[in-house]
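Visitor: Give the three-dimensional model of this entry:
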Amino acid sequence: MDQQRTASRPAGHVLVEALIEQGVTDVFGVPGESYLAVLDGFHEHRDRIRFIGCRQEGGAAFMAEAQGKLTGRPGICFVTRGPGATNASIGLHTAFQDSTPMILFIGQVASDQRDREAFQEVDYRQMFGPGTLGMAKWVGEVQDPHRLPEYINRAFHTALQGRPGPVVLVLPEDMLTQLTDAPVLPRAKPAVAWPAPADLLELQARLEAAQRPFVIVGGGGWTAEACAALQDFAHAWRLPVGCAFRFQDLYDNRDPMYAGDVGIGINPALAQRIADADLILAIGPRLGEMTTGGYTLLQAPRPAQQLVHIHAGPEELGRVYAADLMIQSSMSAAALALQQMHPTGGVQELPWLDWTRDAHADYQRNQQATPVAPMDLAAVMQQLDRLLPAESIFTNGAGNYSGWLHRFHRYTALHQGGRTQLAPTSGAMGYGFPAAVAASLLQSQRWVVNIAGDGDFLMTGQEMATAMAHGARRLLCLVVDNGSYGTIRMHQEREYPGRVSGSDLHNPDFAALARAYGWLAFSAARTEEVEPALREAIAAQRPTLIHLKLPVDVSTSRTTLASIRDAALRRQAT
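Guide: Predicted coordinates:
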């Protein structure tokens, strides 16, 4: 964009020009009267940027969050004031907890109507208030159209720098229609923090003194180059590597250093290995509740293991855990620095070679499952792995059904085209399907698979219309239908055995519903019925839904649910 441009045009058009300058080619949203000038700007520049109209703001925000995960640049979402913003808040919260760069643009009432509780008026600084427990890193409101490029520049830098996360920009309706000759600013290039040399020397000394080290990777800000550098580091030191909750695509699950995912339903052998470790090297994760087993796998605030915590955000270091060594660094810089570090005595002198080999063997054993009839979800995940390319993108929302995906699918490390796992660490139901739609539209050359629960899918399933409207192709959705909010049912059986309440579901015929939207659709009640449907869907290369019908007690597994129920009954008896 020519920085000397002085032609006056509506601020709404300037905003679109600024997005184009930032490299944005697609944005998600639901149109609203509060930002009509921006929509006109999208029409003006429709050959350079696409506005993907969605069916509900929650779905649009989830799509933008997925865009941020896939590209490493801020995902973009536009919604109108009041109801639009409140609907979109779930995607904003997901981006915050997942450390995903995202910008939510919200239309606002006209400036001369502020503070009167005008139609759909909300104070977004109060609603999304920035902070370590808020929903956004920063909330700004643009009053002066001439300063609009400044605000957009700040929004991109804030979303990308330090711990990545979401930003909110509020756009008064009258400001967007005013003329301005303000030039847009160049593409944001975030500042990068590198590890201090003295900290790297201390880390090397702690590693060389360890007997049973373990690496946990996670968090935002990773690139394909950084993931490759991390794998080089792990190989140079023969370190066992586990991935934090729903960050399984940061390390190749087929690699001999891989030990499994550190999250909900952790392999008991892996949990014991972490407990037995004498040094934990946490590279990127916040070490939140899900990854630490409710802050017990690593005891807060002072773990039994030595802890080295590398994180991009200074506010996170020392927040929960009193680490022995804290290093503030972006993941791209940290991984490249670690790649240059090698053991002084050579690989064969390291005392933990058997420890690492056994950790991977534990992971491989956990990949083996006892067959379940009539529908074996472990076998279905293995069918998907066998039939689809390794770089396929897998998405899910929240629910016990996701445990089969996390355990039995083997993720490849962050692909050159972006992430291979899109899943909410915030536990947001309804996330997986819009994320899959976004991935299919943004990266149409890759296969995208959404695994959804029945309760999960119906929260955002209307975005099937968005997929069809905008030409999605290689998109599969498997709906696991057991007629229940399975996770809640599991907790009820544990805490209040025999007193299930509110968690039963009355579901539609999901295949018929998908066909109504123009999707290809199949139903399957037995394992052997799934593979033919998958093969036909892959051959058709069009959006396809497969309705998997399961008994209610497969929400976890028959064995697990029965053991939970029996344990709760024994506890009540005593």
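
Visitor: Going by C-alpha atoms from here, please, whenever you check contacts or count neighbours.
Guide: Noted.

Visitor: neighbours around Arg570, how many?
Guide: Number of residues near Arg570 (other C-alpha atoms under 10 Å) recorded here: 9.

Visitor: would you say it is within a helix?
Guide: Yes - under DSSP: H, G, I helix; E, B strand; the rest coil, Arg570 falls within a helix.

Visitor: now Val480, what's its secondary structure?
Guide: Using three-state DSSP, the structure places Val480 in strand.

Visitor: before we move on, what about Trp404?
Guide: Assigned by three-state DSSP, the conformation of Trp404 is helix.

Visitor: Am I right that it is in contact with Leu377?
Guide: Yes - Trp404 is within contact range of Leu377, at 6.5 Å (criterion: C-alpha atoms under 8 Å).

Visitor: The two: which is more packed in?
Guide: With other C-alpha under 10 Å as the criterion, Trp404 and Leu377 differ in neighbour count, and Leu377 comes out ahead with 24 against 18.

Visitor: Please give the structure of this sequence too, so both can be compared:
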Amino acid sequence: MLASAHPRTGAEIIVDALRANGLTMAFGVPGESYLAVLEAMRASGGFDFITCRQEGGAAMMADAAGRLTGKPGVCFVTRGPGATNAASGLHVAMQDSTPLLLFVGQVERGFRGREAFQELDYRETFAGLAKWAVEIDDPARIPELISRAIRTATQGRPGPVVVALPEDMLTEIATVADAAAVVPAETWPGLADMAQLQKLLWAAKRPIALVGGGRWSAKAVQSLARFAERFKLPVSVTFRRQMLFPADHPSYAGEFGIGPNPALLARVTEADLVLLIGGRLGEMPSQGYTVLEVPSPRQTLVHVHADPLELGRVYQPALAINASPNAFAAALEGVQPPNRIAWEDDTPLAHADYLAWSEAAAEHPGAVQMDEVVQTLRALPADAVICNGAGNYATWIHRFHRFRAYGSQAAPTSGSMGYGVPAAVAAKRLFPDREVVAFAGDGCFLMTGQELATAAQYGLAIVVVVVDNGQYGTIRMHQEREYPGAPFGTALENPDFAALARAYGAAGFTVSERGAFAAAFAEARAAGRPALIHVKLDPEAISPTTTLSAIRAKALAARG
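Guide: Purely as a prediction, here's the structure:
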């Protein structure tokens, strides 16, 4: 039942609209352009506003909240510089299909068009970074436009929406009722679609499922796992989507991301049917658009996606199914396996290949061995949340940690550095009873590491692992491939990260010897406050499979 109309300020209408949709947590940096909203949050009671140290970190926190809950993450920033700082998190949400609402302060309505202080045209500025950008001029339209913003962020392919708030609109009084809470529409597959899918599966000899994208839930993951068990179907997750299928399931074949298991790459390449559920199979998981030919794959492609515009956008599928992952996973319960499953003997081999790949690696230069560091995390509960930013250090996480539950991973498929620490702050604020660990490279950490102060301020006992190799390692790796023996602009002189953590009020530890990480990690978990472990990694140890010297030598040899 709708609440009756009553007079309120624009700011109060916004806060009430968010509360009506169960959105009572927001991340942001305060600004004078939306002081009225901060006052409305305070006066309403029960609204959790997390004060952050930089708008990019705040937007990344909102992205993490969106991907871990399925509800839009909410971020408030001030106009101009605040808005442009937040663009980094907005880009993550767009590429990663994460529902997010970015509220941005705006100059007074009568000042627009004069290039007033910190004025921006947000529709133009964020046109390519958001699903929709809107500026609310009339407070009476707030319930309508906030409802539309939530629907836009959550329906079809999820993504970010930017809502600009003129400062004087926020204090204007309007008499208007709240809109009903938004329930995002699920797109269900047709009976003919599911019948055709069953027919294609029955005809297949070497099928594999690839799982990715947004709009999943724990229930959908469980339904997919049951389907895979009934069909004895090998299932792989795409780049940084490992929480979408349990690693201990007998059908799990591993992550199909950057530098995948060669055995998994061969399985996907040689498959006669690829069932792509929820994802786009973009540049990273497609290995540069080589695994499936564009536009017509040689494999029979069944593509399932919530947004019809993604079906056939790059790959022309044999069967296109317009359905959200939740609805499609539920519909899989009615699909029956053939009497004889042609591939059933190969699926245990696919899982065994994954287990072997995630267990062993060649020893790399230096005392600290990253596979041993990451394998220590297996002692964590299944619902522990592992966060990371971007950099070569993350390849060890994706290869050696075994994700077992939905909602246990926050990592940017967009490849954005600086994501891990803000994501961990959001995860711990959302789930205070769960353990949260963030990984960051040395360059990655110093982009948003100030949010460790946010963790300390709110008493969020996250564990941050900083992998320090004294360089922008990924860029150095590419540099050695393209310009061997000529490093330039990639070296870093770093602070004592453990001492920096202690200055923030966190516990600080340093690991520089083999076997020392486990004890430091145990102390960090028990600290009862934010903790940081400074891991000193040899610069040569650039990935689990190669070194900088080997990359340089190969590049030089290719040049004759």
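
Visitor: Ala277 of the first structure maps to what in the second structure?
Guide: Here Ala277 of the first structure is matched to Ala271 in the second structure, going by TM-score structural alignment.

Visitor: do you know how far its match is from Glu293 of the second structure?
Guide: 13 Å (C-alpha to C-alpha, to the nearest Å).

Visitor: Those two: which is more packed in?
Guide: The residue with more neighbours, out of Ala271 of the second structure and Glu293, is Ala271; 19 against 14, by other C-alpha under 10 Å.

Visitor: Now do the same contact list for Asn253 of the first structure.
Guide: Gly260, Arg410, Tyr411, Thr412, Ala413 (C-alpha atoms under 8 Å, 6 or more residues apart in numbering).

Visitor: which ones among those residues are found in strands?
Guide: In strands, defined here by DSSP state E, the members of those are Gly260.

Visitor: mapping the contacts of Asn253 of the first structure onto the second structure, which are still in contact?
Guide: Retained in the second structure (both residues aligned by TM-score structural alignment, their matches' C-alpha atoms under 8 Å) from those: Gly260, Arg410, Tyr411, Thr412.

Visitor: Look up how far Arg254 of the first structure lies from the last one.
Guide: Pointing back at Thr412 of the first structure there. As judged by C-alpha to C-alpha, Thr412 of the first structure and Arg254 of the first structure stand 8 Å apart.

Visitor: again, but for the third one
Guide: Remark: distance between Tyr411 of the first structure and Arg254 of the first structure (C-alpha to C-alpha) = 8 Å.

Visitor: neighbour count winner among those two?
Guide: Applying other C-alpha under 10 Å to Tyr411 of the first structure and Arg254 shows that Tyr411 carries more neighbours, namely 26 against 14.

Visitor: ok, now which ones touch that one?
Guide: By C-alpha under 8 Å, 6+ apart, the residues touching Tyr411 of the first structure are Gln248, Asp249, Tyr251, Asp252, Asn253, Arg254, Ala390, Thr420, Gln421.

Visitor: Could you identify which of the contacts of Asn253 of the first structure has the most neighbours?
Guide: The residue in those with the most neighbours, by other C-alpha under 10 Å, is Gly260 (29 neighbours).

Visitor: Please say which position in the first structure Arg67 of the second structure maps to.
Guide: Arg67 of the second structure maps onto Lys69 in the first structure, by TM-score structural alignment.

Visitor: Cys477 of the first structure: what secondary structure?
Guide: Reduced to three states with three-state DSSP, the structure at Cys477 of the first structure is strand.

Visitor: Tell me how many other residues crowd the alignment partner in the second structure of it.
Guide: Matched by TM-score structural alignment, Cys477 of the first structure corresponds to Val464 in the second structure. Val464 of the second structure has 28 neighbours, counted by other C-alpha under 10 Å.

Visitor: Measure the mean distance from the helix or strand encompassing Ile76 of the first structure to the second structure post-superposition.
Guide: Following DSSP states H and E, one finds Ile76 of the first structure within strand 75-79. Strand 75-79 of the first structure, aligned to the second structure and superposed, deviates on average by 0.3 Å (mean C-alpha distance after the TM-score superposition for the first structure).

Visitor: Contacts for that strand next, please.
Guide: So strand 75-79 of the first structure is contacted by 26-32, 57, 60-61, 63-69, 85, 88, 101-107 (C-alpha under 8 Å, 6+ apart).

Visitor: Show me which residues of it are buried.
Guide: Gly75, Ile76, Cys77, Phe78, Val79 (16 or more other C-alpha atoms under 10 Å).
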